[in-house]
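Novice: mind folding the following:
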Amino acid sequence: MARLLQAARELITDAGPGVALDEIARHAGVGNATLYRHFPTRADLLVAVYSDEIADLCRDGAELAKAEQPLDALFTWLEKFIVHLATKRPLALAATEEPSNRRTPLFEEWHTSITTAADVLVDRARAALRPDITTTDVLTLATGVALAVGADADHTHRLVTLFRTGLASREAAADERSAQPDP
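Specialist: This is a model prediction of the structure:
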C-alpha cells in the first residue's frame, strides 16, 4: 500500500488529481486489482494521499513547536503551509467536494488538524506578536498569500517576510528591522 500511495503522490503532484488510476498502478509496479483492493474508488485514493499530506504538515508543525525561536518556527511553518495550500489545493478539493459543493466532514477534520497545529505555534510566538492577532487571522492571511502567489517560492518568501513584519508586536518589528543589514 505504501508503494501505491507514494506513486499516487508523485503522479498527482506532476499531473494533478485526474491522473489515470492505471498509470498509478503501473508506476507503483502493481496490477490494477491490487490498487482497487486497497482503494476501491478514486476518491478513496485521493483521500488517503491528501490525509498523508496533512499529517506531514501537522508533524512539521509539532516539530517546529519545539524550536527555541517561536516566531521563527511559526513563520517557517507558515511558509510550508502556504506552499502546501498552493500546490495541494486541487487534490484537497478533488478529495472532499460533494456534488452539492459542500465540504465533507473529512475536510473539516483536516481543517481542524491544521488549525490545531497553527494554534500551538501562534501560542508559542504570542509574546512576539501583536496582542490582537488570532490563529484565524494568521491562517486567513497565509491562505490569501497562497492563493495570490501560487507555488512561487521566492514570492512566497517575500510576502511571508512582509506578513511577519505586519503581525509582529511593535517591539519585535523594531528588533527585526534593526537586525537587517543596511542596503
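
Novice: contacts, neighbours, all on C-alpha from now
Specialist: Fine.

Novice: need the distance between the two termini of stretch 62-80.
Specialist: The stretch stretch 62-80 measures 13 Å between its terminal residues, going by CA to CA, to the nearest Å.

Novice: buried sites along that stretch?
Specialist: When burial is assessed from 16 or more other CA atoms under 10 Å, stretch 62-80 yields the following buried residues: 62, 64-65, 70-71, 73-80.

Novice: which SSE is immediately downstream of the helix or strand hosting D72?
Specialist: In this assignment (DSSP states H and E), D72 forms part of helix 70-96. Under the assignment DSSP H and E, the closest C-terminal helix or strand after helix 70-96 is helix 105-125.

Novice: so what angle separates the directions of that next one and helix 70-96?
Specialist: Calculated by axes from the mean of the first three to the mean of the last three CA atoms, to 10 degrees, helix 105-125 forms an angle of 180 degrees with helix 70-96.

Novice: what are the buried residues along helix 105-125?
Specialist: Result for helix 105-125 [16+ other CA under 10 Å]: buried residues 107, 110, 113-125.

Novice: before we go on, could you also do this sequence so I can check it against the first one:
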Amino acid sequence: MAERPRRADARRNYDELVEQARIVFAESGVDASLDEIARRAGVASGTLYRHFPTRIDLVEVVLAGQIEELVALGRRLLVADDEFEALVTWLRATMVHGLTYRGLSAAMLSSALDRDTATVARWHAELFEVGSELLARAARAGVVDPDVPAADVLKLVSAVSAAAQEAPDDAERLLALVLNGLRRR
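Specialist: Coordinates of the predicted model:
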C-alpha cells in the first residue's frame, strides 16, 4: 500500500523537527531531550512521536542528511583544482561531523542489530567511496603517498574525532598530524 502524501502543515512540522533535532543533537548529543526538540520546533511532543516513534528513528533521519551532505561535498571536491586541499577539506568536514554529532554514529551502529543494517552499511560504503576517490586523486597528483590505504586514513580521522570529544580544541592539531603524515614530501 502506497504512503499517502503528507499535508503541507505536516510536512512543515516534519522538516522543522528534523532541523531542530540537528541543532539540538549538535549542542547536546543524541541523548538530548526530545521534548526540547519538539518545543523548539513549535509542536507538541505527540507530533514528534507521530513522525518519529522512537529516538533512533529521528537520529536516523538526521544522520542520513549529514551523510548525504558529506558525500555531496566530496563529489563536488573531486573536480577542485588543488587535490590535496580538496582531500583536506573533506577530511576536515568528516572530522567536524564526528565532533559535532557526538554519539550519532555510535547510536546508529548500536541500534543496527535491531534495524536495517543495510542502511548503515550503505552510508559507510558511500563515505568510503568518496574518501577513497579523493585520496586516489591526490595520490595520482603526487601530493600524498600512494601506498596509504584509504581505510587507514578514514579510521585515523574517525579516531581524531573520538579523541577530541572531550577536548575539541585538540581536533585541528590532531588532524594536522594525520595530514602531515599523509602528505608526500
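
Novice: just give the TM-score of the two.
Specialist: After superposition, the two chains reach a TM-score of 0.81 (TM-score structural alignment, normalised by the length of the first structure), with 170 aligned residues with a CA RMSD of 2.4 Å.

Novice: that older thread, just give me the closest of the buried residues of helix 105-125 of the first structure to S51 of the first structure.
Specialist: Nearest to S51 of the first structure among these: W110, at 7.6 Å, using CA to CA.

Novice: give the equivalent position in the second structure for that closest one.
Specialist: In the second structure, W110 of the first structure lines up with W123, judged by TM-score structural alignment.

Novice: P146 of the second structure -> the first structure?
Specialist: Per TM-score structural alignment, P146 of the second structure is aligned with P131.

Novice: correction: M95 of the second structure
Specialist: By TM-score structural alignment, M95 of the second structure lines up with I82.

Novice: who's in contact with the residue nearest to that match when sequence neighbours are not counted?
Specialist: Nearest non-adjacent residue to I82 of the first structure, counting by CA to CA, 6 or more residues apart in numbering: A146, 4.9 Å away. For A146 of the first structure, the contact set (CA atoms under 8 Å, 6 or more residues apart in numbering) comprises 82-83, 85-86, 156.

Novice: please apply the same query to A179 of the first structure.
Specialist: Applying CA under 8 Å, 6+ apart to A179 of the first structure gives no contacts.

Novice: ok, L139 of the first structure next?
Specialist: Neighbour list for L139 of the first structure: 115, 118 [criterion: CA under 8 Å, 6+ apart].

Novice: how close does it get to R177 of the first structure?
Specialist: 24 Å.

Novice: was I right about M95 of the second structure contacting V160?
Specialist: Yes - assessed by CA atoms under 8 Å, M95 of the second structure is found in contact with V160 at 7.1 Å.

Novice: list residues touching both of the two?
Specialist: Common neighbours of M95 of the second structure and V160 (CA under 8 Å, 6+ apart) are A171.

Novice: mind putting the buried residues of stretch 62-80 of the first structure into CSV with distance to Y50 of the first structure?
Specialist: Shown next, in CSV, are those (distance: CA to CA, whole Å):
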residue, distance to Y50 of the first structure
A62, 18
L64, 21
A65, 23
P70, 27
L71, 28
A73, 24
L74, 22
F75, 23
T76, 21
W77, 18
L78, 18
E79, 18
K80, 15
